[in-house]
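Asks: Sharing a model prediction with you, sequence too.
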Amino acid sequence: MMKYLSLIVLFILMSCGNKEDILLPKSDKTIVSNIEDHSPIYIFFRTNDKDTLTEVNRKNSIITTNWIFNIDKRLPLRIVIPQVMKLQDKKRKEKAHKNEKAENYYSYADSIGKNMAFIPFTKVYYKLEKPSGTSIFFNKKNEILVNNVIVKQEELEGYLENKADKSTLYQLCFDKEMSFDSYLKNIIFLHSIKLETNENFIF
């Protein structure tokens, strides 16, 4: 247990002689358990007076490998997602050494299996705006709103299945003040009910 806590819940990075820590999100299930040929990217939680900031360390990232994003769970989406978008864009625009099979993953801790786990997000495009159309909105209070109607998480799949128009395309939306921890838990939940899209709206 202590080994699990030290390696996963409190992620330690020795960088330039300084000890850095990242508190990883936790979930009760593993989506991907092992990734070969990967490079780490770290996004740290920082504060300056009352402001919350990010610090990105990608000096060990290799463009042709799978990228593992180790992101502090305390960071709000409004400041962490723009950093993720910049890194995604850099990898997508790479021409000289592009590897079409290389993926991007978020790391987290499986609190049941006591192991490091990962979820892919290579095909996700983030948009910092409110979409038009039918939306499923996850707010910072951990409420789910389907077109402004609050639906309990355990009832969401059945609620959507009972809708008259089965062809409706839902836009997945997330409160910009939501923590990365809550966001990742929601993404893992959506994966479990097979409700995923290539666009995530953050506003």
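Replies: Great, that's in hand.

Asks: use CA for all of it now, contacts and neighbours both
Replies: Fine.

Asks: elements contacting the top strand by length along the chain?
Replies: With secondary structure taken from DSSP state E, the chain has its longest strand at strand 38-48. When contacts are defined as 3 or more Cα pairs under 8 Å, 6 or more residues apart in numbering; DSSP states H and E, strand 38-48 packs onto strand 18-23, strand 51-57, strand 66-71.

Asks: Next up, a structure to set beside the first:
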Amino acid sequence: MKIPMLINRKNPMPPDYYPELMEISDDYFLEKNACKAMNALLKAAAKCGVKICIFSAYRSSTYQQKLFDDEVKIYTEQGYSYSDALEKASQAVALPYTSEHNAGLAADVSSPELFGQTTTAFDKTRQFEWLDKNACKYGFILRYPKNKEHITGIMYEPWHYRYVGTAHACIIKENSLTLEEYIKKFPV
């Protein structure tokens, strides 16, 4: 069982890494294995009467840089110094090559009512409840769980799901681990 790739500030992707992508829906792409798993997840949720919407998936490094720069700008316009704005922005938006979206392994999801909103209110929806119980069966984990910010370095994001494969996802879920904790507990 190959350990999933950890992608974060301390573990950036190689700049020449480019995933084999497949279209998941309406101009959203995921790495091919993640895409197949996400399709199965979406179909299973729909059979249960739960509509899950994808509002972000693969991102190019150029687009990721734009998102980061936009976040820095928001903080500087609020009066933060540039260095403080960089720090605040990095807690919400990853730099290029440090985002799982760049690898095509992450999808941001929502409900039709909240579509496109990155809000913690998502964790009060039927969609979140279904994902919490079932995402691991399709190889996905809630990547940035509540009360684990000190481990992941990223704020709680109930909308951000990462593909790690079913076996890994089930162990991570059963043990309430982050990907960082899992890799530390079960090293290669």
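Replies: All right, it came through fine. Note that this is a predicted model, so its numbers are computed, not measured.

Asks: Any idea what the TM-score comes out to?
Replies: These two chains, once laid on top of each other, score a TM-score of 0.24 by TM-score structural alignment, normalised by the length of the second structure; 88 aligned residues with a Cα RMSD of 6.1 Å.

Asks: now the angle between strand 66-71 and the longest strand of the first structure, please.
Replies: For the pair strand 38-48 of the first structure and strand 66-71, the angle between their directions (axes from the mean of the first three to the mean of the last three Cα atoms, to 10 degrees) equals 20 degrees.

Asks: In strand 38-48 of the first structure, which residues are buried?
Replies: Neighbour-count burial for strand 38-48 of the first structure, counted by 16 or more other Cα atoms under 10 Å, picks out 38-45.

Asks: any idea which of those is closest to residue 68 of the first structure?
Replies: Among the buried residues of strand 38-48 of the first structure, residue 40 lies closest to residue 68 of the first structure (Cα to Cα), at 5.0 Å.

Asks: Quick check, the closest one in contact with residue 69.
Replies: Yes - here residue 40 of the first structure reaches residue 69: they are 6.3 Å apart, a contact under Cα atoms under 8 Å.

Asks: If we ignore the residues flanking it in sequence, what's nearest residue 126 of the first structure?
Replies: Nearest residue to residue 126 of the first structure in three dimensions, chain neighbours excluded: residue 200, at 5.0 Å (Cα to Cα, 6 or more residues apart in numbering).

Asks: Helix or strand: which one has the one you found?
Replies: Applying DSSP states H and E as the criterion places residue 200 of the first structure in strand 199-202.

Asks: got it, and residue 54 of the second structure?
Replies: Under DSSP H and E, the secondary-structure element containing residue 54 of the second structure is strand 53-56.

Asks: So which other helices or strands are in contact with that strand?
Replies: Taking 3+ Cα pairs under 8 Å, 6+ apart as contact, the helices and strands that strand 53-56 of the second structure lies on are strand 28-31, strand 106-110.

Asks: contacting residues around the residue nearest to residue 126 of the first structure?
Replies: 124-127, 171-174 (Cα atoms under 8 Å, 6 or more residues apart in numbering).

Asks: Could you check how far it is from residue 125 of the first structure?
Replies: When Cα to Cα, to the nearest Å is applied, the distance between residue 200 of the first structure and residue 125 of the first structure equals 6 Å.

Asks: what sits in contact with each of those two?
Replies: The overlap between the contact sets of residue 200 of the first structure and residue 125 (Cα under 8 Å, 6+ apart) is empty.

Asks: Assign a three-state SS to residue 84 of the first structure, would you?
Replies: helix (DSSP: H, G, I helix; E, B strand; the rest coil).

Asks: how deep is it tucked in, by neighbour count?
Replies: Using other Cα atoms under 10 Å, residue 84 of the first structure is surrounded by 18 other residues.

Asks: Which strand in the second structure has the most residues?
Replies: Longest strand of the second structure, by residue count under DSSP E: strand 157-163.

Asks: returning to that earlier point: just the contacts of residue 200 of the first structure now: which is nearest residue 89 of the first structure?
Replies: Nearest member of the contacts of residue 200 of the first structure to residue 89 of the first structure, counting by Cα to Cα, is residue 125, at 9.6 Å.

Asks: Would you map the strands across the first structure?
Replies: All strands of the first structure, identified by DSSP E, fall at 10-15, 18-23, 26-27, 38-48, 51-57, 66-71, 104-110, 115-120, 125-127, 135-138, 144-146, 149-151, 171-174, 199-202.

Asks: Having no further points to raise, I will conclude here.
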